[in-house]
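Asker: got a predicted structure plus its sequence, pasted below:
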Amino acid sequence: MVKKAELHVHLEGTAPPALVRKMAARNGAKLDPTTFKSVGEFAWSNFWEFLDCYDKAAATILTKDDYRLITYDYLARCAKENTIYVEMFSSPDHAAEVGMSYTDHLEGIAAGIDDARLEFGIEGRIIVTCVRHLGAERALAIARLVALTPHPYVVGFGMGGDESRFHPDDFAAAFNLVTKAGYQTTSHAGEFSGPESIRASLAALPISRVGHGVRAIEDPELLEELAYRRIPLELCPGSNIATGLYKSWGKHPFRKFMDTGCLVTLNSDDPPYFGTSIGHEYEQAAKIFGLSKADLKNITRNAISAAFCGEELKEKLLSRL
């Protein structure tokens, strides 16, 4: 089985329904029954309903130990699929909504990373994210936390949320702050908004990678620029199909990105919501796009090379390939 690495997964979005119910029960948290479609499925039918469902499930994460649990649980599942490294997006805004401090939030995740490493040998790191539709002031507040509260497992800063809200220019202060503090950055762009979202993000923000970026396929000049500049793309085919951006795996442009020389990676985004996993993404990519073991190994190599962790860890990970 090919070794794997993942750069784009939302930690709060990794908890499957059974774990969400478990946390709600032990925390005495009220759980809206409309959160679930069935015992093992979340209930949503479009992107906006997905965001709402995600928030309802994430609201059951109330303690530092909850964050340890969901981190360990996800890394354990990844390790069983021969994954050796995961960078997880964490959301201090979700933690703050339930009264959890930034440091408790990080300490819980770090404990889960340590537990998973000890048991499975998998490595994990954290990319702290702001939420775009919460606005620039909140993003700057999160950026200040990152810059002023360093943690050995926090390796970068990112932005998710509704692409249609605000302009990348509005978040330049936040991204510049963390960049000056020595962190690399990434931002969601070109998922539900078109290639202009990617262009605007590259122009306004000091990003090292593009989260999703799949809509670049609609702009040949942008595609050529991404390939020439070797800007890594955090592609998430299963997510794009589940949210209706593409009708099927066969319609997804992943192979076209490869063929044009773009630096591509495979990622699961919010796996239990989209019926996927990092192993499933590799499996489907091989099957649908005709990828060889060498192709898949190169995708893993791309991810490790594009990771925000230190060079020493990268070398150790690359040696495991």
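Answerer: Ah, there it is.
Asker: from here on, just use CA atoms for contacts and neighbour counts.
Answerer: Will do.
Asker: what segments of this structure are strands?
Answerer: 4-10, 36-38, 41-42, 83-90, 123-131, 154-160, 184-189, 209-212, 233-235, 264-266 (DSSP state E).
Asker: could you check how far the nearest residue to L263 once chain neighbours are set aside is from K22?
Answerer: Nearest non-adjacent residue to L263, counting by Cα to Cα, 6 or more residues apart in numbering: P232, 4.9 Å away. Separation of P232 from K22 (Cα to Cα, to the nearest Å) stands at 37 Å.
Asker: helices of the stretch 1-150 of the chain, start to end?
Answerer: Using DSSP state H, counting those that start in this stretch, the helices assigned to the stretch 1-150 of the chain run over residues 17-27, 47-58, 64-80, 92-97, 102-120, 136-148.
Asker: which of those sits most buried?
Answerer: Greatest average neighbour count among the helices of the stretch 1-150 of the chain goes to helix 64-80 (a mean of 21), per mean count of other Cα atoms under 10 Å.
Asker: helices or strands next to it in the packing?
Answerer: When contacts are defined as 3 or more Cα pairs under 8 Å, 6 or more residues apart in numbering; DSSP states H and E, helix 64-80 sits against helix 102-120.
Asker: how far is the helix it packs on from where the chain is centred?
Answerer: Taking Cα atoms, centre = their mean, to the nearest Å, one finds helix 102-120 lying 17 Å from the centre of the chain it belongs to.
Asker: quick one: it to strand 123-131, angle?
Answerer: 150 degrees (axes from the mean of the first three to the mean of the last three Cα atoms, to 10 degrees).
Asker: need the contact partners of helix 102-120.
Answerer: 64-72, 75-76, 79, 92, 95-96, 122-125, 145, 151, 153 (Cα atoms under 8 Å, 6 or more residues apart in numbering).
Asker: try this one side by side with the last:
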Amino acid sequence: MDEAQLRRLPKVELHCHLDGSISLDFLKKVYNKTEHDAIKMLADLVIAPDKCQNLTEYLRCFSLLTGALKTEHSLQLAVLDVAQQAIKENIIYMELRFAPEYVANEAMSMEQAVLAVVEGIRLAQSLYKIKIGLILCMMRGKDNQQIVHLASKYYQNGVNGLDLAGNEVKYGFSALDQTLFARAKSEGVPFTIHAGETGSVENVLMAVQLGASRIGHGIALSNSKVATDFIKGFPVTLELCPICNIQTGASPAWSQYPFQSFIDDGIQVTLNTDNRTVSNTSLTKEFLTISHHFNLTKETAKKLVEDAIDAAFVAPDVKQELRRQCAEFDCENE
């Protein structure tokens, strides 16, 4: 499929960090930058190199980004900003995720931050033809009890699910993390977990055993046939973020990127941006990049979208409507 076709394709994105995706135009306004050199410096600080030394270098870009989201108003505007990016490439449903702890401050509690993003989503959905879900990120090495409480309190009333992100190498899964996921599971809150982004197959297996229905990245699975075969017994979907995965070294090169091998092994995968600004990407660009390196047929592209709908943390009636929109696109292109 060419770029024009991929842009018209109704798409679904499940793995998009709010802070990592706010646009340069948004940042220019927040930091009041108008001079060309100042804007270029801003871009250099928030857009990661095409090839980072490691994930840590990639994550350094987030300081200015999270710093721009310290008020309820800025969080609402940030949601509108990302929604505007999404509708330009025909994304019909997306799940935004953010870590309330990273934006909370003396003037804004974590709960206020969550409610601000929920309101931003409501505004975006009233202005644009898009559905948006919200995932709250717990962070490895933190307490996280308040995040689970907020996810449970506002589940199906603004919040769609939970995530665990952060330094896999340093923290892995704590006993508290495991307890909190057990609580989320008992309360019916679905969750995804960042795992296997930095080479740990064990983290992927643990995430699946804890009850995650989706895995953020999961690239390390490609290193173990045993692990790959194991997760086939679970209803698990991988949230691949191809451009970011190459940037951070999660996969060393496109020739070794496991997109096709995962599909051949019968693992359900989706394509995502992860961080639109930090990775200088869009969902259309992710699809197009995959099409350059693999045999991305129209049928495969459609299946990626259908699998994303199946895995979305959203009610069955919304999934049915999303499928209807995809079916309309098929009719238009017959």
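Answerer: Sure thing, it's come through. Everything quoted here is computed from the prediction, not taken from an experiment.
Asker: any idea what the TM-score comes out to?
Answerer: The TM-score (TM-score structural alignment, normalised by the length of the first structure) is 0.89; 311 aligned residues with a Cα RMSD of 2.3 Å.
Asker: thinking again about what came up before, residue in the second structure matching the residue nearest to L263 of the first structure?
Answerer: Mapped onto the second structure by TM-score structural alignment, P232 of the first structure lines up with T237.
Asker: number of residues surrounding its match?
Answerer: Other residues within reach of T237 of the second structure, judged by other Cα atoms under 10 Å, total 25.
Asker: the residue mapped onto S282 of the second structure from the first structure: what's it in contact with?
Answerer: Aligned by TM-score structural alignment, S282 of the second structure pairs with S277 of the first structure. Residues in contact with S277 of the first structure (Cα under 8 Å, 6+ apart) are 78, 268, 271.
Asker: am I right that the first one is in contact with I278?
Answerer: Yes. C78 of the first structure lies in contact with I278 (Cα atoms under 8 Å); the separation is 6.9 Å.
Asker: on that earlier part again, in TSV: the strands of the first structure, plus distance to A57 of the first structure and mean neighbour count.
Answerer: Formatted as TSV, the strands of the first structure follow (distance: least, Cα to Cα, whole Å; neighbours: other Cα atoms under 10 Å):
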stretch	distance to A57 of the first structure	mean neighbour count
strand 4-10	13	26
strand 36-38	9	13
strand 41-42	9	18
strand 83-90	15	26
strand 123-131	17	25
strand 154-160	17	24
strand 184-189	22	26
strand 209-212	23	26
strand 233-235	24	27
strand 264-266	25	27
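Asker: and the ones you listed: which comes nearest A294 of the first structure?
Answerer: When those are compared by Cα to Cα, strand 4-10 sits nearest A294 of the first structure, at 12.3 Å.
Asker: what range in the second structure does the closest one sit on?
Answerer: Using TM-score structural alignment, strand 4-10 of the first structure pairs with 11-17 in the second structure.
Asker: now stretch 69-86 of the first structure
Answerer: The aligned range for stretch 69-86 of the first structure is 77-94, by TM-score structural alignment.
Asker: distance from the matching stretch to the middle of the chain?
Answerer: Mean-position distance between stretch 77-94 of the second structure and its chain equals 13 Å (Cα atoms, centre = their mean).
Asker: what of stretch 159-168 of the second structure?
Answerer: Offset of stretch 159-168 of the second structure from its chain centre (Cα atoms, centre = their mean): 10 Å.
Asker: for stretch 254-265 of the first structure, same thing?
Answerer: Taking Cα atoms, centre = their mean, one finds the center of stretch 254-265 of the first structure at 19 Å from the center of the full chain.
Asker: Provide the aligned range in the second structure for that stretch.
Answerer: Counting by TM-score structural alignment, stretch 254-265 of the first structure sits on residues 259-270 of the second structure.
Asker: I'd like the strands of the first structure as TSV, with distance to P253 of the first structure appended.
Answerer: Formatted as TSV, these follow (distance: least, Cα to Cα, whole Å):
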stretch	distance to P253 of the first structure
strand 4-10	18
strand 36-38	30
strand 41-42	27
strand 83-90	24
strand 123-131	26
strand 154-160	22
strand 184-189	16
strand 209-212	12
strand 233-235	10
strand 264-266	11
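Asker: what's the closest of these to L317 of the first structure?
Answerer: strand 83-90 (7.3 Å).
Asker: and that closest one, how far out from the chain middle?
Answerer: Its chain's average C-alpha position is 8 Å from that of strand 83-90 of the first structure, according to Cα atoms, centre = their mean.
Asker: contacts for the match of stretch 69-86 of the first structure?
Answerer: Under the criterion Cα under 8 Å, 6+ apart, residues 7-16, 18-19, 21-23, 26, 69, 117, 120-121, 123-124, 128-133, 283-284, 322 lie in contact with stretch 77-94 of the second structure.
Asker: try it again with 6 Å
Answerer: 7, 10-14, 22, 120, 124, 130-132 (Cα atoms under 6 Å, 6 or more residues apart in numbering).
Asker: what comes into contact with the match of strand 4-10 of the first structure?
Answerer: 91-98, 272, 274-275, 305.
Asker: which pair of those spans the longest distance?
Answerer: F98 and V305 (22.8 Å).
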